[in-house]
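# predicted coordinates and the sequence they were generated for:
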Amino acid sequence: MTKKRLFRMPLRPYFTLLFVFILISSCLLATGLVVGGLLWFNQGQWDRNHLILALLLTCALTIGFGALTMWFGAYRLTQPLIEMNQAVIEIAKGDFSTQIHRSQTSRKGYPYLNELDQLSLNINHMALDLGQLEAMRRSFVSSVAHEFKTPLTSLSGIAELLQEQDLPQEEKKELLSLLAQETQRLSQLADMILSLSRVENQTRLAKDDLIRLDEQLRQAIILITEKWSHRTIEISLDCPEMTLLSNANLLMEVWINLLDNAVKYSKEPIDISVKVRKSEAGLEVVIADKGIGMTSQELDRAFESFYQADASHKREGSGLGLAIVKSIIQHLDGSISLTSQVQKGTKVSVFLPTGV
């Protein structure tokens, strides 16, 4: 069955035609009554008083007809606005399931919806978006609480153990080491949340740093190699000398997060390649590893806040790295995509405009 095409006349011509119709109809009605009255008067069947009465009646009928027609037109205009106002009030109260249902008329060959219908659709879309944002907010708050609760519980347990008087010195050193690790984990988690909040809350980012991309990538590789110095890592870089206009600090955060993930989810010996290719539209940075990879379900959720493909949490991390990376790339007018195969590795492709 073919879908009916929707049609509504735009409001401006609709009311223009309505007013013209009222004017013409009122004039015709008045003219007919006046002419009829004059004919009767000329035939001697009406006197002066009858003529005045007829004219007054004509005016009353004309005004009544015009008022009735105007009321109908005003009702057609204000009723949808009343419905929309009520819907917006419900949405403002937090009921994001509210939807405006408009009865549609169909006319062959006309796909047009008038301004009120477009506004209704926009309000419906807004309500759905707000509902999704509210669900994401609740999930985010729940995840933050969970992520903070785990190290805080550990810290509380360690503190209780350290209060014991007869605790062996060796065990005390081990507990202090765990205390330092959990404290560092809390600090890193707080830093990641602040980074995500900082990026999300900036409507406009400064993108006027002239960056030597090859040098920045080398610096990121050195930092990651030093961080994971206890592991066997080989990171190859294939990047010709090139520059771009962007935000140097945020872009460095992108490379650090992506390389850190590549190392974190790879088994030794770790082999990572970084390749950069330039085109007329911009440049593409591809970071590929030979790590544990991800399933299609994990790929779909990879950019969600606090999501970790390693459900057991054996690998340290907050699950915020890729969420921060995606937010930064979008703010820099770029795009990011992931491809992955289980036990074969993951490839991250970042596209950026050069701006020069």
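On my side now, so go ahead. Numbers count the residues shown, from 1 in each chain.
# okay, CA-based contacts and neighbour counts for the rest of this
Fine.
# which helices and strands does the longest helix anywhere in the chain pack with?
Ordering each helix of the chain by length in residues (DSSP state H) puts helix 115-162 first. Contacts defined by 3 or more Cα pairs under 8 Å, 6 or more residues apart in numbering; DSSP states H and E place helix 115-162 against helix 48-92, helix 169-200.
# what angle do it and helix 169-200 make?
Inter-element angle recorded for helix 115-162 and helix 169-200: 170 degrees (by axes from the mean of the first three to the mean of the last three Cα atoms, to 10 degrees).
# now do helix 115-162 and helix 48-92, the angle between them.
Using the same axes, to 10 degrees: helix 115-162 against helix 48-92 is 20 degrees.
# can you tell me the helix or strand for the closest residue to residue 51 other than its chain neighbours?
For residue 51, ignoring the flanking residues on the chain, the nearest one in space by Cα to Cα, 6 or more residues apart in numbering is residue 37 at 6.5 Å. Per DSSP states H and E: residue 37 is located in helix 11-42.
# in that helix, what's buried?
Neighbour counts over helix 11-42 (16 or more other Cα atoms under 10 Å) mark 15, 18, 19, 22, 26, 29, 30, 33, 34, 37, 38 as buried.
# so what touches whichever strand or helix holds residue 271?
Per DSSP H and E: residue 271 is located in strand 270-278. Applying Cα atoms under 8 Å, 6 or more residues apart in numbering, the contact partners of strand 270-278 are 232-240, 262-263, 283-291.
# drop anything exposed from these.
Buried by 16+ other Cα under 10 Å: 233, 235, 237, 239, 262-263, 283-291, out of the contacts of strand 270-278.
# and those, which of them are in helices?
262, 263.
# farthest pair in the buried ones among the contacts of strand 270-278?
Largest separation among the buried ones among the contacts of strand 270-278 by Cα to Cα: 233 and 283, giving 26.0 Å.
# please compare the first structure with the one that follows:
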Amino acid sequence: MKRSIFKGMLLVSVLSLLACAVLIMDVLYGYFDKQANEELHQQAASIARGVESAGISYFDGFQTPERVTWMTAAGTVIYDSQADVSQMENHSDREEFAEARDTGVGEATRYSSTLAEKTIYYALRLEDGSVLRVSQTQYTVLTMLMGLATPVTIVLLCGMLLSAALSSAVVKRIVKPINAINPEQPDLDADYEEIAPLLRKIHTQNQEIADQMQTLKKQQEEFRQLTAHMREGLLVADSSGQVLSWNQAVLEILGVPEPSDTRNIYEFNRSEPFRLAVEQALAGQPAEQVLSLGQRSYRLLASPVQEQEAVTGIMVLLLDVTEQEHREQLRREFTSNVSHEMKTPLTAIHAIAGMLVQDVIEPKDVKKFAGDIYHESSRMIALVNDTLRLSRMDEQAVTEQKEPVDLYDLAEAVIARLRMAAGEKQVSFSLTGTHVMVSGVYSMLEEMLYNLCDNGIKYNHEQGTVTVSVLAAGREGVLMVQDTGIGIPPEDQDRIFERFYRVDKSHSRAIGGTGLGLSIVKHTAAYHNAQVQVSSKPGEGSTFTVIFPETLEC
């Protein structure tokens, strides 16, 4: 309090002194400035009359504290009382000269930041068109204030000392009865009427605190135990199921408004998993359930809080496991699809092998059936390799290092590998564009482009075409594969990159493949921070575009 009063009094004193000083300086400076301007005008008019009557001879023996300059109508200096006219430049660009030449009278003020001075110029146009200028140098307000720094500082110091002495005396008198108050037993007959309500409130609160202390200590200990392992949504209830505490997360998860008073825990959620977990926890046994709320899944953990083998309450935690459940579902689907895809070739191999063992195949047909075994086993090997490759990409376990890869050269190599397959299908290849360098794993990019071009052949018509384009769009590299095949329906275009997803299962199995080609394309593009776009119309063909975010200099 003493410090606050001292600061307040000191601030008032300083501001008052400064305000008075500024006001006085402003009034005095304005007055003297006006007087100086009037004197300058009179001096200029007097000199102008003398010059018009006597000419240049008027300045013989001429002395004045003001600086006098006489200039021709063109701005050439004829006379200057303080400088050699031969060394002076033309003054036609001076503000006061131009104004006087045009209107008869000109004024200007210029400041010197280095000398903290200002110069007032007053110019008159004479009858012959020449211009007479009289100037006077004055100190600025800042210079005058700096001159008063010492006396102002002394006055401020005196004000500070006086404020300190007064505030110390006032504070001691004010705080003496306040310091004498006993918070445990306040004297209601206070010296100051202003603090009597405060003393009565302290007395009332002391009584309430005394009544609640024991209860508060017990609740604090229970709360500490119940919230020790809180992670996400939290509900704390007593042994009767009345909620003692909750957090904002549980209200958002369960979609309930913030309760205004104590509520039963079943009012937060009435689903069967929630009820079973709570009942089991109240019986003294930990419980775990999965709670589905809209599109989200939550693991519900209900734990009893026991004291001397008696359940005093329960703690319910809700943990968001939506992503975990989604990954588990994908794992199950993937396992099921892999098993299904491998079952078909294994069944064929098993059947043919059984026929061979039973010797029911004619010798002339053995080669044909051996070829079927070779074809089905190759299909299984391709499926296993693709599955392992996707697994490594999922786990970011790619061992190859990235290197500069020319997409145009890569496209030429892939097309060369597929020339024979394209010829058998009577599909022609074409390559357009330019050389574009990107940073990537060559084998992965090669397989990505191979899968796109291979699909362009498999799902094409006879006499169809597959066009591979390599382009540079600013800093981006674009790899485009366009075919004239059967196309993809709009409703399937968002799912074709899913593992084992086939638009036409009968057609896809007839032409072979593992069903993982486009999934490998998507994962390869993601590994290289690239984007895959597809544009297709049934019966007109498809265009797959891979956009790399950054290219290298060739």
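Looks like it arrived, so ask away. Small disclaimer: the values here were computed from a predicted structure and weren't measured.
# which of the buried ones among the contacts of strand 270-278 of structure 1 fall within strands?
The strands, defined by DSSP state E, take in 233, 235, 237, 283, 284, 285, 286, 287, 288, 289 from those.
# could you dump the helices and strands packed on helix 115-162 of structure 1 into TSV and include mean neighbour count and distance to residue 223 of structure 1?
Listed next are those as TSV, based on neighbours: other Cα atoms under 10 Å; distance: least, Cα to Cα, whole Å:
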stretch	mean neighbour count	distance to residue 223 of structure 1
helix 48-92	15	48
helix 169-200	15	16
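# save those as JSON lines, and put in distance to residue 144 of structure 1 too.
Below are those laid out as JSON lines (distance: least, Cα to Cα, whole Å):
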{"stretch": "helix 48-92", "distance to residue 144 of structure 1": "26"}
{"stretch": "helix 169-200", "distance to residue 144 of structure 1": "9"}
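# out of those helices, which gets nearest to residue 256 of structure 1?
Residue 256 of structure 1 lies closest to helix 169-200 among those, at 12.7 Å (Cα to Cα).
# which residue numbers in structure 2 does the helix or strand following the closest one align to?
Using DSSP H and E, the helix or strand that follows helix 169-200 of structure 1 in sequence is strand 209-212. Strand 209-212 of structure 1 corresponds to residues 403-406 in structure 2, going by TM-score structural alignment.
# whatever residue of structure 2 lines up with residue 306 of structure 1 in helix, strand or coil?
Residue pairing (TM-score structural alignment): residue 306 of structure 1 is matched to residue 500 of structure 2. With DSSP: H, G, I helix; E, B strand; the rest coil as the basis, residue 500 of structure 2 sits in coil.
# how close does residue 500 of structure 2 sit to residue 448 of structure 2?
As judged by Cα to Cα, to the nearest Å, residue 500 of structure 2 and residue 448 of structure 2 stand 16 Å apart.
# likewise residue 96 of structure 2?
Distance from residue 96 of structure 2 to residue 448 of structure 2, by Cα to Cα: 81 Å.
# ok, now residue 28 of structure 2?
From residue 28 of structure 2 across to residue 448 of structure 2, the span is 88 Å (Cα to Cα).
# can you give me the neighbour number for residue 335 of structure 1?
Using other Cα atoms under 10 Å, residue 335 of structure 1 is surrounded by 17 other residues.
# what's the counterpart of it in structure 2?
Looks like residue 335 of structure 1 aligns to residue 531 there (TM-score structural alignment).
# residues touching that match, list them.
For residue 531 of structure 2, the contact set (Cα under 8 Å, 6+ apart) comprises 525, 545, 546, 547, 548.
# buried residues of the strand holding residue 271 of structure 1, list them for me.
Applying 16+ other Cα under 10 Å to strand 270-278 of structure 1 flags 270, 271, 272, 273, 274, 276, 278 as buried.
# kindly report the same for stretch 201-214 of structure 1.
207, 211, 213, 214.
# again with stretch 254-270 of structure 1
Across stretch 254-270 of structure 1, burial judged by 16+ other Cα under 10 Å covers 254-267, 270.
# tell me, how many residues neighbour the closest residue to residue 335 of structure 1 other than its chain neighbours?
Distance criterion Cα to Cα, 6+ apart; nearest residue to residue 335 of structure 1, sequence neighbours excluded, is residue 351 at 5.2 Å. By other Cα under 10 Å, the residues close to residue 351 of structure 1 number 21.
# swap in residue 352 of structure 1?
22.
# correct me, but it touches residue 334?
Yes - using Cα atoms under 8 Å, residue 352 of structure 1 makes contact with residue 334 at a distance of 4.6 Å.
# from residue 172 of structure 1, how far off is the equivalent of residue 359 of structure 2 over in structure 1?
Matched by TM-score structural alignment, residue 359 of structure 2 corresponds to residue 165 in structure 1. Plainly put, residue 165 of structure 1 is 11 Å away from residue 172 of structure 1 if you go by Cα to Cα.
# circling back to that earlier point, relative to residue 127 of structure 1, which of the buried residues of helix 11-42 of structure 1 is nearest.
Nearest to residue 127 of structure 1 out of the buried residues of helix 11-42 of structure 1 is residue 15 (Cα to Cα; 29.6 Å).
# residue in structure 2 matching that closest one?
Under the alignment by TM-score structural alignment, residue 15 of structure 1 pairs with no residue in structure 2.
# apart from its neighbours in sequence, what residue is nearest residue 15 of structure 1?
Using Cα to Cα, 6+ apart, the nearest residue to residue 15 of structure 1 is residue 73, at 7.5 Å.
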